[in-house]
Each structure stands twice: as structure tokens, then as C-alpha cells.
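In: My questions concern the predicted model and sequence given below.
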Amino acid sequence: MGSVLCANVIQEEMASNSTLNDFFEKYFDPRKMMQSYTANESSFFDDTILQLFRPLVKTFSSGGVQGETLIDMSAGLYFQYLFPASEHFKEITITVSSDKTIPEVEKWLRDEPGAVDMSYAAKVVAELQGNLENWIENQNIFRTKVKNVLKYDVRRCNPLYPVVLPQADCLLLTHCLECQVTSTESYSSALKNVLTLLKPGGCLLMIVAIEESFYMIGDIKFPHLCIDVGFVTKELTDNQYVIDEIQVFPRTICSLYDLADYTGIAFINAHKETHDCYSNK
């Protein structure tokens, strides 16, 4: 009863006097999100998070994508898929959607007491790499490569405003657009904004939740722009990007639709103009 009342109050507030981003900043809880999705073994982790991790870990572990700098844009405390990238990039920038997430990331980077426990996901990533025994070392190497932890706003021409960074060799987008916009028109504008962070010829990697309209964090229902793979690929081609690889992983778990209602996960690897960031080109 309490959770239903809470949800009703929040929906009324959002409709009356709060933008999506104000709503997100007020109610988002990065620790609760991690507990819900990536902290422990669960059916949801095995179905969804592994689908998200596998292509990214494979891509980074192969060394096929590398360079000086990588910018990651995600919605919460799940960047463990970046651990293999430590071997192929000199500097990594983590960007997040909420001010609340930044101190949590920084505390983990400093390995402070009370920091979030990423051990389960770290072990999964190490196992996917084939070096489970190195899961602690992988985290420590990654910590040395992270040079910035910043907040993004995809509605801005410079999503990292007021910070200005050199354009990156690789840009990774994980649910960052769909969680901050409310229409396909605003998605198009936001995509153009984030693509300015990638240098010409750079590698664009995307994880897209297919046909998801909401996701839950605790008792709070957060809206998510409902899109499909065809829409995203058209947006990329309209921005003169070439799709190098698409993998679509249909949802297999039949339960937990009350947690998030996606129908699948898509991995997209694309580039614009050249393949300069590919080591074999």
C-alpha cells in the first residue's frame, strides 16, 4: 500500500511541477540501483546484465578498440565492463547522470571503507576474460586509469558543461540517452550532442534497452524512452555513422517485468568516416 501511494504521489509531482531530469535527480538512488541490478547473482543479472557485459568485455579484451582516451556515459554504478579497457586506453573518463553518483564512484576509486561492493560483477567480468584469479588486480589497474568522474546532461550542446574535454577515441553510451529524454525528437537532439565528444574516426559503442518504458529503483518507477533497434540505427546513419556490428539479445527471463519491461538488449559498434581507433586498420 505504501509503495503504491508513494508512486501515485511521485507521478502527480512529475506531471505538475517537475521535469524528467529534476525528478531523476530528486529520487534517484545509485546504491539502490546497484542493489537492484548488479550487486548479486540473480535471474535478472544472468539474463540482462550478462547480456550487457558480454559484448563489451569481448570488444575491450580483444584489443580491437583502443586509443588514448575513452569516455563512458552510463546511468548508474555499473561500469565494471570497462575493466578490460584498462589495458588498451591510457585515460578513462566516467560520466554519470546524477550528482549523487559521483561521490559513490570516487569513494570506490579510492577504495575507501564503506564504498560500494562491486566484487560480484568484477568476478563475472574477470571470468568472461578468462582470468578469474585476477579480479582484484583488474579493479586496481582500472582505478589508476580513471582520470575524471563527471556529470553529464545530454540536453546540452556540451553534455559535460562546464568541463571541456578533448574528443575521445572511444565513446560508450549505456542507457544514458533513453533515461534523460522524453521523445524521439529530443533523443535525436541529445544524440547529436553526445557525438560531439567523439573525435572523427572514433569508435562509438552503445548498449540499448529495447522497447523499455520504465525501470524500478526501490519503490520508484522511472520513465525510459521506448525505442527499438531500427530507430537507433537510423539515427546513427542520419549522423553519417557506419554500423560495424549489431548484436540483439532477446529477453529470456519471463519474470521480473515489474522491475523493467524491456524486451531485449542491443549492442551496437559504429564509426564515422575512418577506423583510426581500430588496432588492425
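Out: Yes, it's here.

In: can we go C-alpha only for contacts and neighbour counts from here?
Out: OK.

In: Do a quick rundown of the helices in the stretch 1-150 of the chain.
Out: Assignment of helices within the stretch 1-150 of the chain using DSSP state H, counting those that start in this stretch yields the ranges 2-17, 20-27, 30-37, 43-44, 50-62, 101-109, 119-129, 135-145.

In: Go through these and name the closest to residue 228.
Out: helix 50-62 (16.1 Å; Cα to Cα).

In: can you pull the buried residues of that closest one?
Out: Neighbour counts over helix 50-62 (16 or more other Cα atoms under 10 Å) mark 50, 51, 52, 53, 54, 55, 56, 57, 58, 59, 60, 61 as buried.

In: what is the orientation angle of it with helix 119-129?
Out: On the basis of axes from the mean of the first three to the mean of the last three Cα atoms, to 10 degrees, helix 50-62 is oriented at 50 degrees to helix 119-129.

In: okay, now the one to match up with it:
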Amino acid sequence: MDSCSYKLYHIDGLDSRKGLETYFSGKEDMVFGEDTIIFPIENITKTFTKGHIKGDVLIDFSFGPLVHHLFAACDFFKHIIVLKIQDRCIMELKRWVDERTGAFDWGHAAKCHVDNKESSEQTQERENKVRSALQHVVKCNLGKDNMVDPILLPPADCIITAVFCLLEFISKDKDEYMRNVRKFSQLLKPGGHIILIGCLEATYATAGKHKYHLLNHDEDFVRKALVDAGFVIDNCKVKKRTNVSDLIDYKAGIFIAAHKDTV
């Protein structure tokens, strides 16, 4: 398939449940768990437990109806605001928040955050803590300079864009990627932090019968995009891909924590 015929996540839509089951489930034959679940959780947890990223408001703008990267965040932020592009993702996320029948099971990810991984009670407590902190799910429009216009959000102490490749999905080219990073910067307080989790050297991802565009870039470009948007990089980890699958063609995952320069 020619890359120009790939669908665009934010324009053509994506079956959010199919995306969860393919890349984020706890099924034994789901080969991406090391990269899409363990890698983000381990690095976010290490970053937050250092104690310098915390506050009242965290804004999450991530792929699909994901929540597993927020299981650590709820210990350090009072309020979590989630931004979503698609109504379908909002419905899927709210199904989990409201504990409705048919909600996606995140138990396998919650176990990564409890001391006794066999304790269903501890796992449930962890999920409920996220539900309590996740107070608002807001639809956004990437075509606007202020993505959430006409809503006024409180300036965030931290913004997360994850997992595994949200910016790569919504950016048609490198210029648009850099514009999107600058839009995220506008949501932050001076000195606020950004956590970015993406994939490197990818061109497509498959969900169901369709292939979706991913922006092909490398670590140097991601670093430059953040610095040019006024961020100072505090930590960067790159994990080379080890799984084998033709569903997505990334070469590595990247985790970056940075803060907004106040100078």
C-alpha cells in the first residue's frame, strides 16, 4: 500500500476498541506489551517518583482511550483532564470510568503498580484512584490554535502525550508535528513539564482492515522539536524494538521528560 493512501487517525477515525485489543491488551498473544505497556509505565513511574513533577492539574492528550499511563500520575496530581479528538474514544473511555458492562479491562496494566501483583483488591483500588482523579474528558479540535476553544482550561503543571505514537498519528509532516508541540506548550504553566512517549522511524500502524499514517522521524528530530518549542529536556530513553509483527513498522520507542523554560 502506498503511504499516500494511509488513513489519518484524526480525520478518518479509528476503531478504538480494535486499537486497544491489538496493541494494549493483556492477551498472551499480544506481542507489543513490552513496548506499549511496560516501557511507558516503568519510565513514567520512575519520573514521577523523583518528586519534582507534581501539582494540581495534569492534562493528558494520548492515543485512543488509554489510561494505563495514568495509574502512576494519580499519586502526584489532584485533577486529571483528558483531551480526545474522537467521540468514539470519549465513549470508550467513559465506559471504563463509569465501570459499565463491556469496558476494556486494564487489570493487567494496573498490576504493574501494586506491591502484590496477585491482589485483585489492590489492583481495583489503583483503578478507582485514577477514576476519581479523572474528572473531565474534553473534546478538542486540532484545527484550532486553541485546541479546546471555547473552553478555558486551567494551566497545567504537566501534560502527557502518549502512548505509543499520538503525535506521529496526528502530524502529517514535521512542520505540523512542531506546531502540535507548540500547542501543547500553550496548555502549560511556566516551568510546567511535558512527558512525551512516541515511536521512531515508523510509517504506518494497522487497526482492523486499515493502515494509518505515522510520521517518520528520529530521536534528533523529537529533541529539536521540543527545544524549538521552548522546552529543556530532562530525561530521554530510547528502547529498540524487539517484537516481530507487520502490523506496525516502528524501529524504537522514545520516552522524553522535559520542562518549559521560563527564560
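Out: Great, that's in hand. Since this is a predicted model, take the numbers as computed values, not measurements.

In: picking that back up, out of the helices of the stretch 1-150 of the first structure, nearest to residue 268 of the first structure?
Out: Of those, nearest to residue 268 of the first structure by Cα to Cα is helix 50-62, at 9.3 Å.

In: The closest one vs the second structure, average distance?
Out: Helix 50-62 of the first structure differs from its equivalent in the second structure by a mean of 2.2 Å after superposition (mean Cα distance after the TM-score superposition for the first structure).

In: Run through who's touching that helix.
Out: The set of residues external to helix 50-62 of the first structure that reach it, using Cα atoms under 8 Å, 6 or more residues apart in numbering, is 65-66, 81-82, 84-85, 88, 125, 128-129, 207, 249, 265, 267.

In: possible to save these as CSV with distance to residue 108 of the first structure and neighbour count?
Out: Converted to CSV, the contacts of helix 50-62 of the first structure look like this (distance: Cα to Cα, whole Å; neighbours: other Cα atoms under 10 Å):
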residue, distance to residue 108 of the first structure, neighbour count
65, 26, 24
66, 25, 24
81, 15, 22
82, 14, 23
84, 17, 24
85, 18, 25
88, 22, 19
125, 17, 26
128, 22, 16
129, 22, 19
207, 24, 23
249, 30, 17
265, 27, 23
267, 27, 22
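
In: Helix or strand: which one has the counterpart of residue 161 of the first structure in the second structure?
Out: Residue 161 of the first structure maps onto residue 149 in the second structure, with residues paired by TM-score structural alignment. Under DSSP states H and E, no helix or strand contains residue 149 of the second structure.

In: How about the contacts made by residue 149 of the second structure?
Out: 140, 141.

In: Please pull up the equivalent of residue 199 of the first structure in the second structure.
Out: Per TM-score structural alignment, residue 199 of the first structure is aligned with residue 189.

In: that's a helix at its match, yeah?
Out: No - assessed with DSSP: H, G, I helix; E, B strand; the rest coil, residue 189 of the second structure is strand; it does not lie in a helix.

In: Hmm, it is touching residue 157, no?
Out: Yes - because the distance of 5.9 Å satisfies Cα atoms under 8 Å, residue 189 of the second structure is recorded as touching residue 157.

In: neighbour-wise, which of those two wins?
Out: Between residue 189 of the second structure and residue 157, residue 157 has the larger neighbour count (other Cα atoms under 10 Å), namely 22 against 17.

In: Just the element for the more buried one, please.
Out: Residue 157 of the second structure belongs to strand 156-161 when assigned by DSSP H and E.

In: how far apart are that strand and its match in the first structure?
Out: Per aligned residue, strand 156-161 of the second structure averages 0.5 Å (mean Cα distance after the TM-score superposition for the first structure).

In: any idea how far that strand is from the chain center?
Out: For strand 156-161 of the second structure, the distance from its own C-alpha centre to the chain's C-alpha centre is 11 Å (Cα atoms, centre = their mean, to the nearest Å).
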